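J.: coords please:
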Amino acid sequence: MSDIRFDGRVAIVTGAGTGLGKSHALELARRGAKVVVNDLGGSVSGEGGSLSAAESVVREITDAGGQAIAHGANVTRIAEVQDMVDQTLKTWGKVDILVNNAGILRDKSFSKMPLEDFQAVVDVHLIGSVNATKAVWEPMREAGYGRIAMTSSSSGIYGNFGQSNYGAAKMGVVGFMNVLHLEGQKYGIKVNTLSPTALTRMTEGLIPEEAAKLMTVESVTAGLVYLVSEDGPARTILCAGAGGYAATKIYETPGVYLAPEDQTPEKVAENFNKIVDPDGQQEFEQGGQQTFKFVEYAARHFGVKLG
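T.: Purely as a prediction, here's the structure:
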């Protein structure tokens, strides 16, 4: 298989001053992409700001012979994000790749979490991804090409104590991906989601030292680079960490049909084991498939022909 290259491509990576974002930016540049290194330069919890981290990554890229510019847009502010995209278009004429990586943490159990902390985390992870994607969407549609990666987490897909804000945002980007996949595919836009595990500022102190040594950002970036490549997949949740790679899929069980007289909470309870039985489960690609399935069940019961 030939090497994956990005010669002539232009990529924006948010939150690219440190950690995973920095690793993504460096590797994309190493493989030929022109990179916009976006970073607000704030703390893990989102306070403060400085362009120095982004500028440092730009220097690494340019010192190695690549092309990069820094931008300190706060992804929660659409005007700043739009300015970043406008500057990218002015500098290089297009945006081929967007990596939505920027994030913060404000962990607390839900009962103790101020709503301001819930809002702040959702704003960065989910609304920040929305803002950046909105700003690049039309240029990508007009060009007939785009690769967008969301960043999710097992905390959203499966849950993690003390991260209701983070989990809600991280599952939100999965739903966002699902819809954008449907709306973007005829314009050559592929949208995927990365679910990473790595040792970063956000995970420091939470993982035993010996295990942490295995959790390199580079191992995660290998998955990200494939997701945003020309021949990469679409509508995929790729999990990556410590050299392990897997895909998360959402399935729906066949379920049961209950006749009108049996559509009661008691009958749902009585049939619950059948409802959750995974045998014959399916992966749907759009919400209408579930509706059609249930309507087919009902039509079969009443002897109604569809279509």
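J.: contacts, neighbours, all on C-alpha from now
T.: Noted.
J.: For the longest helix belonging to the chain, which helices and strands make contact with it?
T.: Looking across the chain with DSSP state H, the single longest helix is helix 164-184. Packing contacts for helix 164-184, counted by 3 or more C-alpha pairs under 8 Å, 6 or more residues apart in numbering; DSSP states H and E, involve helix 115-122, strand 146-151, helix 154-157, strand 189-196.
J.: CSV please, covering these and showing mean neighbour count and distance to G243.
T.: Formatted as CSV, the helices and strands packed on helix 164-184 follow (neighbours: other C-alpha atoms under 10 Å; distance: least, C-alpha to C-alpha, whole Å):
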stretch, mean neighbour count, distance to G243
helix 115-122, 18, 28
strand 146-151, 26, 18
helix 154-157, 19, 16
strand 189-196, 27, 11
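J.: One more, please, to line up against the first structure:
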Amino acid sequence: MSIDFKGRVAIVTGAGGGLGKQHALALAARGAKVVVNDLGGDVHGVGGSVSAAQAVVDEIRAAGGEAIVNGASVTDFAAVQAMVQQTMDTWGRVDILVNNAGILRDKSFAKMDLADFRLVVDVHLMGAVHCSKAVWPIMQAQNYGRIVMTTSSSGLYGNFGQANYGAAKMALAGLMQTLSIEGEKNNIRVNCLAPTAATRMTEGLMPEAVLKALEPQAVVPAMLVMASEDAPNRTIICAGAGSFEVAHITLTQGVHLGLTPDTPERLAAALAQVTDRQGETVPLSGAAQGTLEVGKAMVAHGG
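T.: Coordinates of the predicted model:
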């Protein structure tokens, strides 16, 4: 089965370089019309120019594809709405949104300014919220949409010096969980990509040989699958160096202890059983936790 995007329109944020650029080029190469969005700032979110994004548009057009440039900051909802309107005016639909834009303001939590925490959350989380909110009614009306959130192992598993980045990236997984449920009836599928790729944001963090193996192009196939007509839904695909995995947020079977004055002590004593991963599940929604807990309570009380 060949994955192609003929007749599809895609918006890729942060597409002036790195992973976003590769996403835009790959979508265009397979037939999508692409909005190449990039504020043009540095990795810290400073500055702004559409020159990098325009270069990507020029490359797509030189290869025979269709693309337009957009310099909106994803932190500005009005500008994002204008970008989506520009897309609709140009091509009349939006099928794919790849929320890729991001910045870094790395420091240990003790040394981190709250302004740097807020800005990183604003770009990664609120940027994805703004873009998703702007395309959502369009995707609902056309009964088709594919949204890819860019999460990270730093959010899923933590990373020293990235409390702001990790919090924002884990929040995107939570956003995906709910949007995938709400969008299902309108054939809007929402997934997360957790990339390991060498970009401007990883320079200086890894040895040269490792950086070479982690070329951004090796992550792109996961995005293409999540943007395709046969995309999964509510899936976190991890990708790097040509390898692909899926991350799950799971729920252990746990134990029912009831509520008595010594429940805290009994819980402390039973933690090994509570954390035992044998028989753990991947809940279909947040309600599954309550269902499990109430079910245990009913059994314990003979209900």
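J.: returning to what we had before: will you turn the helices and strands packed on helix 164-184 of the first structure into JSON lines that also has distance to K90 of the first structure?
T.: Converted to JSON lines, these look like this (distance: least, C-alpha to C-alpha, whole Å):
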{"stretch": "helix 115-122", "distance to K90 of the first structure": "30"}
{"stretch": "strand 146-151", "distance to K90 of the first structure": "18"}
{"stretch": "helix 154-157", "distance to K90 of the first structure": "37"}
{"stretch": "strand 189-196", "distance to K90 of the first structure": "21"}
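J.: So which of the ones you listed is nearest L89 of the first structure?
T.: Among these, strand 146-151 comes nearest to L89 of the first structure, with 14.0 Å by C-alpha to C-alpha.
J.: ok and the closest one relative to helix 164-184, angle-wise?
T.: 160 degrees (axes from the mean of the first three to the mean of the last three C-alpha atoms, to 10 degrees).
J.: How far off centre is strand 146-151 of the first structure?
T.: 7 Å (C-alpha atoms, centre = their mean, to the nearest Å).
J.: and that strand, how far from the second structure on average?
T.: On superposition with the second structure, the mean distance recorded for strand 146-151 of the first structure (mean C-alpha distance after the TM-score superposition for the first structure) is 0.1 Å.
J.: From E280 of the second structure, how far off is A32 of the second structure?
T.: 40 Å (C-alpha to C-alpha, to the nearest Å).
J.: Quick one: residues in contact with stretch 49-67 of the second structure.
T.: Under the contact criterion C-alpha atoms under 8 Å, 6 or more residues apart in numbering, stretch 49-67 of the second structure has outside partners 15-17, 21, 24-25, 28-29, 31-41, 68-71.
J.: just checking, which of these belong to strands?
T.: In this view, the contacts of stretch 49-67 of the second structure that belong to strands under DSSP state E are 33-37, 68-70.
J.: Of these - the most surrounded one?
T.: N37 (32 neighbours; other C-alpha atoms under 10 Å).
J.: Spit out the contact partners of the counterpart of Y251 of the first structure in the second structure.
T.: For Y251 of the first structure, the aligned position in the second structure is T250, judged by TM-score structural alignment. Each residue near T250 of the second structure by C-alpha under 8 Å, 6+ apart is listed here: 280-283.
J.: what's the answer for G14 of the second structure, then?
T.: 20-21, 36-39, 99-102.
J.: Show me which of those are buried.
T.: Neighbour counting by 16 or more other C-alpha atoms under 10 Å classes 20-21, 36-39, 99-102 among those as buried.
J.: ok, which stretches of the stretch 1-150 of the second structure are helices?
T.: With DSSP state H, counting those that start in this stretch, the ranges of helices along the stretch 1-150 of the second structure come out as 18-29, 51-62, 77-91, 114-121, 127-142.
J.: Just want the angle from the last one to helix 163-183.
T.: With the same axes, to 10 degrees as the criterion, the two stretches helix 127-142 of the second structure and helix 163-183 enclose an angle of 10 degrees.
J.: Helix 127-142 of the second structure against the first structure, how far on average?
T.: For helix 127-142 of the second structure, the mean deviation from the first structure after alignment is 0.2 Å (mean C-alpha distance after the TM-score superposition for the first structure).
J.: Please apply the same query to the fourth one.
T.: Compared with the first structure after the fit, helix 114-121 of the second structure shows a mean deviation of 0.3 Å (mean C-alpha distance after the TM-score superposition for the first structure).
J.: what about K293 of the first structure, neighbour count?
T.: Around K293 of the first structure there are 13 other residues, counting by other C-alpha under 10 Å.
J.: Where does it sit, in terms of helix or strand?
T.: For K293 of the first structure, the element it lies in under DSSP states H and E is helix 288-302.
J.: H256 of the second structure: which of the contacts of G14 of the second structure is nearest?
T.: Sorting those by distance to H256 of the second structure puts N99 at the head of the list, at 40.7 Å, by C-alpha to C-alpha.
J.: how about the nearest residue to the residue nearest in space to the middle of the first structure, chain neighbours excluded?
T.: In the first structure, the residue lying closest to the centroid (C-alpha atoms, centre = their mean) is M150, at 1.9 Å. If the residues on either side of it in the chain are set aside, M150 of the first structure comes closest to T193, at 4.5 Å by C-alpha to C-alpha, 6 or more residues apart in numbering.
J.: just checking, that neighbour touches S153?
T.: No: contact criterion C-alpha atoms under 8 Å: T193 of the first structure and S153 do not qualify, at 9.4 Å.
J.: Find residues that contact each of those two.
T.: By C-alpha under 8 Å, 6+ apart, no residue touches both T193 of the first structure and S153.
J.: To what extent is the nearest residue to T216 of the first structure once chain neighbours are set aside buried, counted in neighbours?
T.: Nearest non-adjacent residue to T216 of the first structure, counting by C-alpha to C-alpha, 6+ apart: A198, 5.6 Å away. The number of residues packed near A198 of the first structure is 24, by other C-alpha under 10 Å.
J.: Equivalent analysis for D122 of the second structure, please.
T.: 20.
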